[in-house]
Structure formats: structure tokens, C-alpha cells
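Chemist: pasted the sequence and its predicted model underneath.
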Amino acid sequence: MSESVKFYSEMERYEIINVNDGDRFNCLGNNDIIIDEDGNLKLLVLNDNKSKFGLFSKSEFVEVPWEYVKKIGSKTIIIDAEEKMLKRSR
């Protein structure tokens, strides 16, 4: 098997970082990936719960188009996206 192949079971612990503003979005396993009917990766749906009182606050989600994923490293997934380009939802 090629060394460039990464398994989701390994990547689910990778932390997601936006190099544009330094935001961190927890691990891939705590977020979602949207895949289209052809098997192409389309979106990362990131849980952006900044509150320390997670039990009482509503989660906010950030949709990151796959083209903003710049690098998948050994322990991180690097995205480069400006805040105004991201769709937020609850």
C-alpha cells in the first residue's frame, strides 16, 4: 500500500486548524465530512462551539468547502479560509 494513503481511522484524531486566523476546530472525529454521490469530498462541517458551557449552549457549525483544505499533515489538517467565505449554521 502507498505511503501517501491515509486511513480515516488514523485521521480522526487530527486537529483542524485555520491558518488564516489561527482558529482550532477540535479533531476530525468530532466533526463531519460531506461526500457527494460520486465519492468526492465536498465539505468539512466543523463544530464551532466556543462556549465553555457546552451543556447549555447551542452548537454552531461552520461549512468549509474542500478547496480550502490546504494540507493534511502528520497530526493536523490545515485549512485556509477567511471568515466571510464560510457559511455558519446552528
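Modeler: Looks like it arrived, so ask away.
Chemist: rest of the way, CA atoms for contacts and neighbours
Modeler: Fine.
Chemist: would you map the helices across this protein?
Modeler: 8-11 (DSSP state H).
Chemist: buried residues in the strand ranked longest in the chain?
Modeler: Taking DSSP state E as the criterion, the chain has its longest strand at strand 41-47. By neighbour count on 16 or more other CA atoms under 10 Å, the buried set for strand 41-47 is 43, 44, 45, 46, 47.
Chemist: touching, the first one and residue 61? I think so.
Modeler: Okay, so that is residue 43. No: using CA atoms under 8 Å, residue 43 is not in contact with residue 61; the gap is 11.8 Å.
Chemist: alright, now check it against this:
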Amino acid sequence: MRLSELSGKEIVDARRAERLGVLGQTDLEINEQTGKIQALLIPTGKWFRLRKEGNEIRVPWKYIKKIGTDMIIIDFPE
């Protein structure tokens, strides 16, 4: 999957069973030493309890449970 294919997918929090919004343009945070994706960096808008960093929200990759054709399922702890 390409980064550009993430755009337009709905973001759903599995734990709360609620739609959180639609993913717009995103950036990836990549570990330079391992090459692994650390997090999605999403421009701020109306969001929930994710940590805000500047003008973006950081969603650690470990909380992304499934990326489907229409949505991204997140299981973010309470």
C-alpha cells in the first residue's frame, strides 16, 4: 500500500466503536536506523484524546490494527 492510498479512509476507534473522521494528507514518522514506520502524523482537525504535537496528531503505528479498503481501525488505549 502506498501512502497516497491512505488518504480518504475513515478512521475508526475499535475500543470506543466510533468514527473519528477521515484521513487527509498524512506523513510517516520513520525510524532512521531500522527503517520501520513509527507513527502516522495527521494534520490537526477535530480529534479525540491522541497526543497533539504542534499542528499534527501522532498515532503510534502499534495502535493501528487494520488498514482496509475504506477504513483504518485504531485500538487506542483508554
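Modeler: Received the coordinates, thanks. Quick caveat: nothing in here was measured; it's all calculated off a predicted structure.
Chemist: tell me which other helices or strands the longest strand of the first structure touches.
Modeler: Strand 41-47 of the first structure sits against strand 32-35, strand 61-65, with contacts defined as 3 or more CA pairs under 8 Å, 6 or more residues apart in numbering; DSSP states H and E.
Chemist: how far apart are it and its match in the second structure?
Modeler: Here the mean offset of strand 41-47 of the first structure against the second structure after fitting is 1.9 Å, by mean CA distance after the TM-score superposition for the first structure.
Chemist: just give me how far that strand sits from the chain centre.
Modeler: Relative to the centre of its chain, strand 41-47 of the first structure is centred 6 Å away, using CA atoms, centre = their mean, to the nearest Å.
Chemist: tell me which residues are up against that strand.
Modeler: With contact meaning CA atoms under 8 Å, 6 or more residues apart in numbering, strand 41-47 of the first structure is reached by 25, 30-36, 59-66.
Chemist: need the buried ones from these selected in PyMOL.
Modeler: The following PyMOL line selects those of the contacts of strand 41-47 of the first structure that are buried, judged by 16+ other CA under 10 Å:
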select buried, resi 25+31+33+34+61+62+63+64+65+66
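Chemist: understood, closing this out.
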